[in-house]
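# just the structure for this:
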Amino acid sequence: MLITDDFLPVPVPESLTATYLVPTTGSVDPAPAEAVAALGGRLSGPVHDLARQMLDSPLMTVDTRPIAEFPHLPPDLLTAFGATDTQLARLDAATELVVVQASYRPGWPPAHEWAARTVACAVAESLGADVVDVFALQFLDPATALRSLPDAEGRVRLIDWVLVPYSSDDGGLWFTTKGLRRFGLLELQAQGVPSHLTRAWGAVMTGVARRLLRAWTDGLTDSEVPAFVQLPVVTSVTGHDIAVAYGNPQQHDTTGPAALRLELDPATDPDADSFLTLLPPSGHPGPTGRYFAAVCATLFGAAAQSDVRYARPDDAMARAIATARDGLPGIRDRFLAGTLPDGVQLLVKYGLPTDEGPEFVWAGVTSWATPERIVGASASDATADPAVRVGQPVVVDAVDVVDWALLDGSGVIEGGWTQAVLDAGDRSQR
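Predicted structure coming up:
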């Protein structure tokens, strides 16, 4: 392998393992092959074939074990990633776990993840049970998780597999990814991100993850797994990278590219994670945060600025909220029945309390088992609540919902009444 200053050698693990759990009560027969077959046309042909082949091979195991034999699942972390009280109660009452594990070499497709998630969700649906993704310490709604699997052309949304959490530090915000290790790649981090760029920078991190994952898997195409893959020290990210990562490949973006430098940050503690750190290109003058702001401006323009909006106490907004709320039962029924159009995402808009009035944010719906509570992933970063971040799990009380919308690659195709009122107000002020 030729090592130059233009490339960064990143170590490749020999193999990868995915683990999913299905908590149950009493002795059960998971019957994984029958459960997968029962999914029928809900799986693409390639995914169905992959799951069946892995089940018939020593690369996958499906075991039922007493729950006491498995390491304790911390309820506080599960709650932080969206677990409901009902899910935690079912886990606490469970006596056994169906443990689905699959191993495979690094590369594309990540057969271990695709197959293990398929089988675990199939088993959970057949038993009327939950699924726990051990990597993310996250409950998954089986029906929603099945939709995260590749379509017939092998396409997935990276945001269904990689989260972008962040926290505050002395110099600003510290962003990381959580999910690239599923594919063997080190997680990304960025430090010193200005706080007003939370939403934009989360999208940047997701776009960079998509760009690097492509370079990573392109370096793993040989029959032998290499010891290292060389990633470019200076990588670029475009609006199209971000659109693809969010599942909108038809969006043709003309912004960017913006350049970022990679630096390997190895862990000194053997139990800690190493990272690929995102930095400005070498020789860039000024603070790191200023360059990150320039990257967001290049990719998003004015949209990179904070977009917190508060309710207007006027008749038009009141009518918009009433219309949206009247339609909640119907859109929930369509979501649960799986009758929404292909490629469409359901989002809900809800209020977070602040001293200036409620701050409204959006969340993509992943589960809506009871009318009163909606489980989803945040589609925006909240100023009022540092726990509400793009891609992070959220639990929304239906009474707090003021709007809903169906989105495809072209934008809102149904709903979004409050946003229409806000947009009309913006136009009237021009």
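
# contacts and neighbour counts: CA atoms only from here.
Will do.

# what's the distance between L188 and T64?
35 Å (CA to CA, to the nearest Å).

# look at the two and report which has more neighbours.
Shown here are L188 and T64; by other CA atoms under 10 Å, L188 has more neighbours (27 against 18).

# pretty sure the more buried one contacts L279?
No: taking CA atoms under 8 Å as the definition, L188 is not a contact partner of L279, at 10.8 Å.

# which other helices and strands does the strand ranked longest in the chain contact?
Under DSSP state E, the strand in the chain containing the largest number of residues is strand 359-370. Secondary-structure packing of strand 359-370 (3 or more CA pairs under 8 Å, 6 or more residues apart in numbering; DSSP states H and E): strand 345-352, strand 373-378.

# list the buried ones in it?
Going by neighbour count (16 or more other CA atoms under 10 Å), the buried part of strand 359-370 is 359-368.

# need these in JSON lines with distance to S126, can you?
Output for the buried residues of strand 359-370, formatted as JSON lines (distance: CA to CA, whole Å):
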{"residue": "E359", "distance to S126": "40"}
{"residue": "F360", "distance to S126": "38"}
{"residue": "V361", "distance to S126": "35"}
{"residue": "W362", "distance to S126": "32"}
{"residue": "A363", "distance to S126": "28"}
{"residue": "G364", "distance to S126": "26"}
{"residue": "V365", "distance to S126": "23"}
{"residue": "T366", "distance to S126": "19"}
{"residue": "S367", "distance to S126": "17"}
{"residue": "W368", "distance to S126": "19"}
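
# second input sequence below; structure requested for side-by-side comparison:
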Amino acid sequence: MSEVDKWGRVYNCCSGTFRFEQITLATFPGVEMHSNDVSLYSSAIAGYVLGKPIDYEFHGALDFVNEFDFREPDQRLAALAVGFNLGRFAGGKANAYKTSHREHLVANFGSYVERTLDKVRKLPGMIPIKSYSPRDWILHLEEAIDRKAAIFSYPPFYKGGYEKMFEFLAENIKWDAPRYELFDPKALRGLIERVRQAGVPYCILSDQIYDDLKPELEFVSGRGHPHYCYVSTGKSSYLQLVPRSAPFRYKPIDLDKIKPDSVVTIGRADAAQMTFLKDVYLKKGITHTPGMVNYLVRVDDMLVGGLIYNLDKFAKRSIYLLSDFAISREGRLSKLATRLACNGELLRDMGKRFIDRFDKVQTSAFSDHPVSMKYRGIFEQTKREEIDGPEGKFRLHYVGARIDETPQQAFEWWYGKHFKR
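I've put the predicted structure just below:
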């Protein structure tokens, strides 16, 4: 019998989208699961799977939903789910990307609800919970201690974070919301100690690290913030997720074959191909993060390097350059890749994909030096951090303005000013 089977009864504090419930109950179907949350999203799902649908009323930005006259519990939950998705494009500063997606969802709302119904109807079989309590998760934790039950918790990482996530639904759907205290992550250390002293099994996930308490697991995804797992048993296992790598046939660059009239081309690539190249050519010890858009740079069909981009989460009309690299350190090829990273044709290509306009490129680089020579003259350094880690002594932040020239003009600039055999 496994450790989890021995628990018998588990209280999940902060169920969210019920991922923990789905994984645990699929693996250990004999466990009695008692879920908890304070959000409308979680409460509506729990009410549906338990056969006790809750009441809620669409209004404000979602008032148009009432025109569909959704009456059945599965229809109303599907409408709420589509409304939650619509909220992703309703907050923050408006832009063409958000506006077009929001208008599309509103215009096709009924169709999206129909497509969501099948997923909704599968929920009772996927989340066979025993009970659900819409209340402060600390009260749920205290009941678990009183009943000698196991505790799982994945509380918010920052104060008000949970409220921000469900802000759109809270503002545009009326329901009998439970009262609760806004959780401050700084209080988590005391709660972990409370659970430890109670002697019940527990598993608590957090981004908090303490000098006097060692987590059993640390999880880092790409360059994201580390997650730590505090558990009541030292025995633990984990899965390591590795980005998929796909080797492919290519002709590496030969400096002796580059001529003044050589032709530069830029083509789309998939993430697996870029992972393969980064594993082969980039500095070891750097954590590689997959991008949303990838390009391969070639000169006369010979591979020079790659460009990897993500949407910028903070700056307006900006795209984030995750990586720009050359497969050879010779000939100052990296300078060509960096110049092309700001190329107007590429930025317009990505603008069409994301229905936005990109006028600048943000990036960060690790280096053992306070400046990165390949960015000089193309990007402007905006910040320098001393980190003295395995990736380098400095983390450098740069921004580059869009360069309105053809890729061939960029090649001619590089060939005349920087190329050396």
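
# so after superposing, what's the score?
Remark: TM-score between the superposed chains equals 0.24 [TM-score structural alignment, normalised by the length of structure 2]; 168 aligned residues with a CA RMSD of 6.9 Å.

# what is the end-to-end distance of stretch 326-338 of structure 2?
9 Å.

# any chance of a markdown table for the helices and strands packed on strand 359-370 of structure 1, columns distance to F139 of structure 1 and mean neighbour count?
Below are these laid out as a markdown table (distance: least, CA to CA, whole Å; neighbours: other CA atoms under 10 Å):
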| stretch | distance to F139 of structure 1 | mean neighbour count |
| --- | --- | --- |
| strand 345-352 | 19 | 21 |
| strand 373-378 | 10 | 22 |
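
# tell me which of those sits nearest to P142 of structure 1.
When these are compared by CA to CA, strand 373-378 sits nearest P142 of structure 1, at 12.8 Å.

# which strands and helices sit next to the helix or strand harbouring L141 of structure 2?
Per DSSP states H and E, L141 of structure 2 falls inside helix 137-146. Packing contacts for helix 137-146 of structure 2, counted by 3+ CA pairs under 8 Å, 6+ apart, involve strand 9-13, strand 32-37, strand 150-153.

# nearest to F366 of structure 2, out of those?
strand 150-153 (35.0 Å).

# contacting residues around the closest one?
Strand 150-153 of structure 2 has contacts (CA atoms under 8 Å, 6 or more residues apart in numbering) with 7, 9-14, 141, 144, 200-205.

# any of those residues buried? List them.
7, 9-14, 141, 144, 200-205.

# which residues in the stretch 1-150 of structure 1 form strands?
7-11, 16-24, 60-66, 96-104, 131-133, 138-140 (DSSP state E, counting those that start in this stretch).

# now render those as CSV, adding distance to Y166 of structure 1.
As requested, the strands of the stretch 1-150 of structure 1 are exported to CSV (distance: least, CA to CA, whole Å):
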stretch, distance to Y166 of structure 1
strand 7-11, 24
strand 16-24, 24
strand 60-66, 34
strand 96-104, 29
strand 131-133, 20
strand 138-140, 17
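
# before we move on, back to that, what is the nearest of the buried ones among the contacts of strand 150-153 of structure 2 to V113 of structure 2?
For these, the nearest to V113 of structure 2 is C14 (26.3 Å; CA to CA).

# picking that back up, the helix holding L141 of structure 2 to strand 32-37, inter-axis angle?
Between helix 137-146 of structure 2 and strand 32-37, the angle comes out at 160 degrees (axes from the mean of the first three to the mean of the last three CA atoms, to 10 degrees).

# orientation of helix 137-146 of structure 2 relative to strand 9-13 in degrees?
Using the same axes, to 10 degrees: helix 137-146 of structure 2 against strand 9-13 is 160 degrees.

# how about helix 137-146 of structure 2: buried residues?
For helix 137-146 of structure 2, by 16+ other CA under 10 Å, it's 137-138, 140-141, 144-145.

# secondary structure element for I242 of structure 1?
helix 239-245.

# over to F335 of structure 1?
Per DSSP H and E: helix 328-337 holds F335 of structure 1.

# that helix to strand 373-378, inter-axis angle?
Interaxial angle of helix 328-337 of structure 1 relative to strand 373-378 (the same axes, to 10 degrees): 70 degrees.

# for A322 of structure 1, give me its contacts.
Going by CA under 8 Å, 6+ apart, the list of residues near A322 of structure 1 reads V402.

# any idea how far it lies from W417 of structure 1?
Relative to W417 of structure 1, and taking CA to CA, A322 of structure 1 is found at 9 Å.

# same question for Y350 of structure 1.
For Y350 of structure 1, the distance to W417 of structure 1 - CA to CA - is 13 Å.

# common neighbours of the two, please.
In contact with both Y350 of structure 1 and W417: D403, using CA under 8 Å, 6+ apart.

# right, and F411 of structure 2 touches V264 too?
Yes: using CA under 8 Å, F411 of structure 2 is in contact with V264, at 6.7 Å.

# looking at those two, which one has more neighbours?
When neighbours are counted by other CA under 10 Å, F411 comes out ahead of the other of F411 of structure 2 and V264, with 24 against 20.

# what's the helix or strand for the more buried one?
helix 407-417.

# tell me which element the residue nearest to W414 of structure 2 when sequence neighbours are not counted is part of?
Spatial nearest neighbour of W414 of structure 2, excluding adjacent residues (CA to CA, 6 or more residues apart in numbering): L336 at 5.9 Å. L336 of structure 2 belongs to helix 333-341 when assigned by DSSP H and E.

# tell me what angle that helix forms with helix 407-417.
If you take the same axes, to 10 degrees, helix 333-341 of structure 2 sits at 150 degrees to helix 407-417.

# what packs against helix 333-341 of structure 2?
strand 302-311, strand 318-326, helix 407-417.

# and the closest residue to Q101 of structure 1 other than its chain neighbours, how far from C121 of structure 1?
Once flanking residues are discounted, Q101 of structure 1 sits nearest to T19: 4.6 Å by CA to CA, 6+ apart. Distance check for T19 of structure 1 against C121 of structure 1: by CA to CA, it reads 12 Å.

# the two: which is more packed in?
Counted by other CA under 10 Å, T19 of structure 1 and C121 do not tie: C121 has more neighbours, with 30 against 20.
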